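Asks: need a 3D model of the sequence below.
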Amino acid sequence: MALQSMTGFARLDGQTGRHQWAWELRSVNGKGLDVRLRLPQGFERLEAEARRILSVRFSRGNIQATLSLQSGESKVEAVVNQAALDAVMALKNQLAAVIDPAPIRFDTLLGIRGIIDFKDSADGQDDMAALDAGLLQAVERASAAMAAMREAEGAALAAVLLAQVGAIEKLTLMVETDPSRTADQIRARLEAQVATLMEGASGTLDRDRLHQEVAILATKADVREEIDRLKSHIAAARDLLQKGGPVGRKLDFLAQEFNRESNTICSKSNSAAVTAAGIELKVVIDQFREQVQNLE
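Replies: The predicted structure follows:
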């Protein structure tokens, strides 16, 4: 399943019957999925289904979906008020003895208020059902177009994130292989520190006890566990990026773990080279976490 960025846009125009419409979808970063719809008055009935369509397609992001609708000219139809016409004809028959018996002319009927009315013909039930179906099919297609854009950006983000994971791995190996962590270097450094302490110390200083304390401090300063955890997090991050799908939250958690281990390495370090690598680790991890915020 492809990675998706949370940033995307799509617009789809079309026409159904006498109605011209346009769907416009926008998506930006969000902690969860927040779908907001702006529909023309009278089309609120589409909201639930449109929201469902978008929720199936996307799992994270602030999405705004706007429907614009314009209706073309409608047909004009004449409506006869049958009751009023019957009343006029009944009155004519009633007055047949005193008025001209000739049939009533059509233009005369047009002049009588209430007999014939002209109005726009409204869309029938079938027309409105076809319009609703067309609009919902359109939002489905628009969401697919926006998903394609988000996937394209997700692929570009994946390349950046994999490169950053590679940089984190390289810096982790630099810390692991730094000469200051070899047994000979540790032994020489501890011996020099003990010798320095013994030179200025009184005769009451227990040399064996001093060696024990220095060994304990050396053990506490070891970053082997942090290196192992970083390697485990690196493997997990690569697995998630290759697996794809909505993995943004998991990668964000790993970024926090990366940062925690790099902080510990810097605090334990007794080597300038290890400290420098730890600081560079923090920089790359911060860049990694910033990019992860854009992933679904």
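Asks: rest of the way, CA atoms for contacts and neighbours
Replies: OK.
Asks: go through stretch 135-148 and flag the buried ones.
Replies: By neighbour count on 16 or more other C-alpha atoms under 10 Å, the buried set for stretch 135-148 is 135-136, 138-148.
Asks: ok, now stretch 175-182?
Replies: With burial defined by 16+ other C-alpha under 10 Å, the residues of stretch 175-182 counted as buried are 175-176, 180-181.
Asks: and this one, please, so the two structures can be compared:
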Amino acid sequence: MIQSMTGYGKVTIAYKEKKINVEIKSLNSKALDLSTRIAPLYREKEMEIRQMLAAALERGKVDFCIWIDKDATLDATPINGALMENYYRQIKDIAARTGIPEPQEWFGMLLRMPDVMAKTEQEVLDDEEWMAARGAIGNAIEQLQDFRRQEGAALQCKFTEKIDNIAALLSEIEPYEKMRVEKIRSRIVDGLNKIREVEYDKNRLEQELIYYIEKLDISEEKQRLANHLKYFRETMEEGHGQGKKLGFIAQEMGREINTTGSKSNLAEMQNIVVKMKDELEQIKEQVLNAL
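Replies: I've put the predicted structure just below:
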């Protein structure tokens, strides 16, 4: 079954005092175009994350983001009390020795001193948290793949409808094709009959008519187009990852329809060819989204 390259997945899990958020979005692209935004704590795992995404998503323009939400009460920058007391004692000692007046607003001044409000501890990623984050990434990927499968099913219904329409239009050409041959023959003979002073060999005329009509024959184009329609249907059932192949088949279908149009010197047939081109153009637009 077809899968679309369009997809979305988002997962949020709770881990101790924090929430781990993972969001993945994908759109159509000729190859895998992956961009990531990774929280600093998980940067060391970027290559592993990229490998997970590449293996699961195969193709598309993919935006990946993982970030952490923490409880504001737990994430507040701690005050370094010991350092603050040390600054206080030093300033009082200097004031006593030099006679410089002590500050009126001690607390505000001490909080502005270097490193009093600085975080000194560095968070380290442990195996337990990484397994939780990795599980969230896997769930987000699965959500995106489910989205792709749903979109792919809708695409397949659309393709089937358009292929059926082209097949129906192809069958409409046959009556006009037979009519066309008789019209060509009658037009040429009538034209020659109007030129009374010209004598012509009827056998030679018949040979030339056969040659001319053979050049306008579209039997091979019709057969090849029917084969392409069948191949397109079969390819849709092969599984995902057939988007490029479907695009190539659509191009071949276009060649046969164009040749049929160039050989159709009957207005009714040309009108049918225009309708076929319209149906095919809609297939070409949507096949760009197929994985």
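Asks: returning to what we had before: what about the buried residues of stretch 175-182 of the first structure, which are in helices?
Replies: For those, membership in helices holds for 175-176, with DSSP state H as the criterion.
Asks: including distance to residue 211 of the first structure, could the buried residues of stretch 175-182 of the first structure go into a markdown table?
Replies: Formatted as a markdown table, the entries for those read as follows, by distance: C-alpha to C-alpha, whole Å:
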| residue | distance to residue 211 of the first structure |
| --- | --- |
| 175 | 26 |
| 176 | 25 |
| 180 | 19 |
| 181 | 18 |
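Asks: excluding chain neighbours, what is closest to the residue nearest the centre of the first structure?
Replies: Averaging the C-alpha coordinates of the first structure gives a centre point, and the residue nearest to it by C-alpha atoms, centre = their mean is residue 61 (2.4 Å). Residue nearest to residue 61 of the first structure in three dimensions, not counting chain neighbours: residue 30, with 4.4 Å by C-alpha to C-alpha, 6 or more residues apart in numbering.
Asks: OK, contacts around the one you found?
Replies: For residue 30 of the first structure, the set of contacting residues under the criterion of C-alpha atoms under 8 Å, 6 or more residues apart in numbering consists of 6, 60-62.
Asks: over to residue 130 of the second structure?
Replies: residue 42.
Asks: just confirm it is within a strand.
Replies: No: when the secondary structure is assigned by DSSP: H, G, I helix; E, B strand; the rest coil, residue 130 of the second structure falls in helix instead of a strand.
Asks: what distance do you get for it to residue 123 of the second structure?
Replies: Note on residue 130 of the second structure: its distance to residue 123 of the second structure, by C-alpha to C-alpha, to the nearest Å, is 13 Å.
Asks: ok, residue 54 of the second structure next?
Replies: Separation of residue 54 of the second structure from residue 123 of the second structure (C-alpha to C-alpha): 28 Å.
Asks: neighbour-wise, which of the two wins?
Replies: Summary of the neighbour comparison: residue 54 of the second structure and residue 123, criterion other C-alpha atoms under 10 Å, with residue 54 having more neighbours (16 against 8).
Asks: how deep is the nearest residue to the more buried one once chain neighbours are set aside tucked in, by neighbour count?
Replies: Spatially, and ignoring its direct neighbours in sequence, residue 54 of the second structure is nearest to residue 32 (7.3 Å; C-alpha to C-alpha, 6+ apart). Burial of residue 32 of the second structure, expressed as a neighbour count using other C-alpha under 10 Å, amounts to 16.
Asks: part of a helix, is residue 90 of the first structure?
Replies: Yes: according to three-state DSSP, the state of residue 90 of the first structure is that of a helix.
Asks: counting neighbours, what do you get for it?
Replies: Taking other C-alpha under 10 Å as the criterion, the count of residues near residue 90 of the first structure is 12.
Asks: before we move on, what about residue 252 of the first structure?
Replies: Applying other C-alpha under 10 Å, we find 19 residues neighbouring residue 252 of the first structure.
Asks: do a quick rundown of the helices in the stretch 151-296 of the first structure.
Replies: With DSSP state H, counting those that start in this stretch applied, the stretch 151-296 of the first structure shows helices at 183-199, 207-221, 224-243, 248-268, 272-292, listed in chain order.
Asks: just say helix, strand or coil for the residue mapped onto residue 24 of the second structure from the first structure.
Replies: In the first structure, the residue paired with residue 24 of the second structure is residue 25, using TM-score structural alignment. When the structure is reduced to helix, strand and coil (three-state DSSP), residue 25 of the first structure reads as strand.
Asks: quick check: closest non-adjacent residue to residue 25 of the first structure.
Replies: Closest residue to residue 25 of the first structure in three dimensions, ignoring its sequence neighbours and counting by C-alpha to C-alpha, 6+ apart: residue 65, at 4.6 Å.
Asks: the one you found against residue 40, yeah?
Replies: No: Residue 65 of the first structure sits out of contact with residue 40 when judged by C-alpha atoms under 8 Å, with a separation of 11.8 Å.
Asks: higher neighbour count, these two?
Replies: Neighbour comparison, residue 65 of the first structure and residue 40: the larger count goes to residue 65, with 23 against 12 (by other C-alpha under 10 Å).
Asks: for the more buried one, helix, strand, or coil?
Replies: Judged by three-state DSSP, the three-state class of residue 65 of the first structure is strand.
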